[in-house]
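**Student:** model the structure of this input:
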Amino acid sequence: MSSIPSARDVAALLEKWSPQHLAMEGDPVGLMLGSLEKKVKKVLVTLDVTEAVVAEAVEKRTDLIISHHPLLFMPLTEVDTSTPKGRVIQQCLQHDITVYTAHTNLDIAPGGVNDWLADAMEIKATKELVPTKKDQLYKLVAFVPEEDTDQVRWALGDAGAGHIGDYSHCTFNSEGTGTFVPGDETDPHIGNRGALTYVAEKKIETVVPESKLTQVLDVLGRAHPYEEPAYDLYPLGLEGESYGLGRVGTLATSMKLEKFASSLKEIFTVEGLRVVGDLEQTVQTIAVIGGDGSKYWQQALAAGADVLVTGDVKFHTAQDAEAAGLALIDPGHHIEAIMKQALADRFAQDAQASGYQMKATASTVDTEPFTFL
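**Tutor:** Okay, here's the model as predicted:
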């Protein structure tokens, strides 16, 4: 049975694979404006929240705008509706449009912006360029009546517990006896109020990464038959998946820098780009960081990259990189617009799997401020 999700439900779809805790420190992500409790039938995905984008959202009767660049990057001291920012806020509030942002968490998340960029350039065998964090692992130990263990095991595994390498739903199980006395205000699944109850139970042990912990515990509470599930949680001296900004990988075949740079004009639909380095040099190992990533050129060099693709390259940064032997290609910050259709498609897929009556579309407004002459 399908249902109309709330903005909170839609945000939860995103945060299952692009959680807020992945964002860089100080980066404003999450709810920007409006309410997460409102019902959402239409979502508009955009790179930026501008007056033109809001006008499009109003025309399409959008309930929720999801942007990559934050609407409110700096704290506001006033909302002056005679300014562009003030008019955006006014129009969103007037038309009851909630605004939600996924910024560097969407850059860092596996399957997010930097992977979409790498895929578009056909870069293979990618890994993160600038490590930002590693997932802490926890051991979850749950005590479940024997007849309910299968449903709980499957629910935990589906929520992200017990994933080791290419294996999923990994658990260890042992048998025992649980005891409890239901209180006067309880509605026990097994046993009677005030009576000591003995239950044949299984202890399910599984590994949970920190990024999945909240949703796994939530699922445990819903899948477990007891009103108050019994469980233990232990931090482990092990690290899980590594996360980071940017990607570095290789092309299937090497090519001249000029040919590779020219291919990016078509891939990202840009009229021009800036190139640093010998156009005749051969490149094969490629690093990419969406947005403004030129400050990480030394990490790209250390990773063995022949060229770094990123936006907003400064003059002296370009000189330093060139002197060190690293080529740079600057197709502009706006190539992150690749996220619009990619994220809309992901929402459509996840909403259908969750049984949500929700339509997600990519904004057709071009927010690129530069014109090449």
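**Student:** only C-alpha atoms from now on, for both contacts and neighbour counts.
**Tutor:** Fine.
**Student:** number of residues surrounding the residue lying closest to Asp184 once chain neighbours are set aside?
**Tutor:** Excluding the flanking residues, the one nearest Asp184 by Cα to Cα, 6 or more residues apart in numbering is Arg193, at 5.8 Å. Counted with other Cα atoms under 10 Å, the neighbours of Arg193 add up to 16.
**Student:** Proceed likewise with the subsequent sequence, for comparison:
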Amino acid sequence: MTTVGELHTLLEQRYPAGSAESWDRVGLVSGNVTAPVHGVLLSVDVTDAVIDEAIELGADLIIAHHPLLLRGVNTVDPRRPKGRMISRLIRSDLGLITAHTNADIPAGGVADSLAAALGLSETRPLRQVPVYPADQLVTYVPVDHTDAVLDALSAAGAGAVGTYQRAAFTVTGTGTFVPGPGARPAIGRPGRREQVAENLIEMIMDRRLRNQVIAALLDAHPYEVPAYHLTEVARPADLAGTAGMGRIGRIAETSLAGFADQVAAALPKTASGIRVAGEPDRMINTVALQGGAGDDLLDVAREAGADVYLTSDLRHHPASEAIAWDGAPALIDVPHWAAEWTWLPRLRDQLVGELDDVSVKVSEINTDPWTFRV
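**Tutor:** Sure, this is the predicted structure:
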């Protein structure tokens, strides 16, 4: 039976919390890691209505894109919105996991999902993510305990190589040691030389995960004092070129007005609709995009040669300056919720493909804050 902790580990493998922006707050928010999960509800936001839907469905867990606790709170007073929602989650035994900026950049994440929904081909990251330094972990484990230690290291993030998990090299040899006075060895006695059939394990890991991986090693290893060492290594760039902020790709040539119609048809309907800056008959072939608020990539989209840049929450001054450049791309501003909602069906398919005992549903609630326009 799948538990909250196991589902959290699965999400961590696809969307590592360590890859989130430093200001972000992602991961397990509420729920007992040992609690069973029979049903999951996916949503962009956590709202009272989403919690109602989860309860009505009999779900055990909500996976949301936007963090409920992005900004610090100092009370769970139920008279306040966040306090009320946190209290309801706890009282209803509803777990909550969020994946925000860590879900934006990888293959199969928010940017890829939005690009696919709009029909882009030949896509690549609009801005490549920084190449994070890596460590190589080497440790020595009794043969009978190797699988358990490998599982623990993998759950902590070691051995993630591209789309592969639990990647490791092992070789069997003989470990020898003499426990000193006062030692409490798992194998052998103090003062006596011991020889044990051990596996040498090598795994690559993101250096930012160093502390949690070592903590997992110390917790899972049967020895009182495990032997291990780390070597700092350079991590090559992502050869597949699939990870990064935003996406840029191509569509069959059409007018800006025609592409705007395609966008409107592809995204969930909202009261605010979409806004366009540019001549309606301008021809469009190269499209850049970023799910969520993306005015930080306006210059990147122009320098990449995009004909149009699609994102959300564009402000007056950055947008005005962006379209004033010679050769500037047209702009399409889409509702934040609608753009990021495109990830939820793909996430559902990912989870259903991994879990055969859990029902996964995409929330039908429109959590865009705007309800009508005049």
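**Student:** check contacts around the residue nearest to Asp184 of the first structure.
**Tutor:** Taking Cα atoms under 8 Å, 6 or more residues apart in numbering, we find Arg193 of the first structure in contact with Val181, Pro182, Gly183, Asp184, Thr186, Asp187.
**Student:** hmm, which of those are the buried ones?
**Tutor:** Taking 16 or more other Cα atoms under 10 Å as the criterion, what is buried in the contacts of Arg193 of the first structure is Pro182.
**Student:** which one of the contacts of Arg193 of the first structure is nearest Ala342 of the first structure?
**Tutor:** Using Cα to Cα, Asp187 comes nearest to Ala342 of the first structure of these, at 46.7 Å.
**Student:** so that closest one, which of the three states?
**Tutor:** Classification of Asp187 of the first structure by DSSP: H, G, I helix; E, B strand; the rest coil places it in coil.
**Student:** and for Leu7 of the second structure?
**Tutor:** Leu7 of the second structure is classified as helix under three-state DSSP.
**Student:** quick revisit: from Ala11 of the first structure, how far out is the residue nearest to Asp184 of the first structure?
**Tutor:** 40 Å (Cα to Cα, to the nearest Å).
**Student:** mind listing the strands for the stretch 101-250 of the second structure?
**Tutor:** Residue ranges of the strands in the stretch 101-250 of the second structure, as given by DSSP state E, counting those that start in this stretch, are 121-128, 134-142, 169-177, 194-206, 228-233, 244-255.
**Student:** so which of those gets nearest Leu28 of the second structure?
**Tutor:** Short answer: strand 194-206, nearest of these by Cα to Cα, at 20.3 Å.
**Student:** what's next to the closest one, contact-wise?
**Tutor:** For strand 194-206 of the second structure, the surrounding residues in contact (Cα under 8 Å, 6+ apart) are 132-143, 146, 157-161, 167-178, 187-188.
**Student:** quick one: contacts for the alignment partner in the first structure of Leu331 of the second structure?
**Tutor:** Structural correspondence for Leu331 of the second structure with respect to the first structure (TM-score structural alignment): Leu328. Leu328 of the first structure makes contact with Arg274, Val275, Val276, Gly277, Val307, Leu308, Val309, Thr310, Ala318, Ala321, Glu322, according to Cα under 8 Å, 6+ apart.
**Student:** buried subset of those residues as a ChimeraX selection?
**Tutor:** ChimeraX command restricting the contacts of Leu328 of the first structure to the buried ones, with burial defined by 16+ other Cα under 10 Å:
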select :275,276,277,307,308,309,310,318,321
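**Student:** and the contacts of Leu328 of the first structure, which is closest to Cys92 of the first structure?
**Tutor:** Taking those together and measuring to Cys92 of the first structure by Cα to Cα, the closest member is Thr310, at 31.9 Å.
**Student:** quick check: that closest one is in a helix.
**Tutor:** No. Thr310 of the first structure sits outside any helix when classified using three-state DSSP, being strand.
**Student:** ok, it to Gly291 of the first structure distance?
**Tutor:** Look at Thr310 of the first structure and Gly291 of the first structure: by Cα to Cα, they are 6 Å apart.
**Student:** intersection of neighbour lists for these two?
**Tutor:** In contact with both Thr310 of the first structure and Gly291: Gly332, His333, using Cα under 8 Å, 6+ apart.
**Student:** let me know the helix or strand that the match of Leu331 of the second structure is in.
**Tutor:** Leu328 of the first structure is part of strand 327-330, with elements assigned from DSSP states H and E.
**Student:** how close does that strand sit to the second structure?
**Tutor:** Average distance, strand 327-330 of the first structure versus aligned residues of the second structure after superposition (mean Cα distance after the TM-score superposition for the first structure): 1.0 Å.
**Student:** now do that strand: distance to the chain's middle.
**Tutor:** How far strand 327-330 of the first structure lies from its chain's middle: 26 Å, per Cα atoms, centre = their mean, to the nearest Å.
**Student:** where do the helices sit along the stretch 151-300 of the second structure?
**Tutor:** For the stretch 151-300 of the second structure, the helices defined by DSSP state H, counting those that start in this stretch occupy 210-220, 256-266, 298-303.
**Student:** distance to Ser363 of the second structure and mean neighbour count added to the ones you listed, as TSV?
**Tutor:** Formatted as TSV, these follow (distance: least, Cα to Cα, whole Å; neighbours: other Cα atoms under 10 Å):
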stretch	distance to Ser363 of the second structure	mean neighbour count
helix 210-220	33	17
helix 256-266	17	17
helix 298-303	31	19
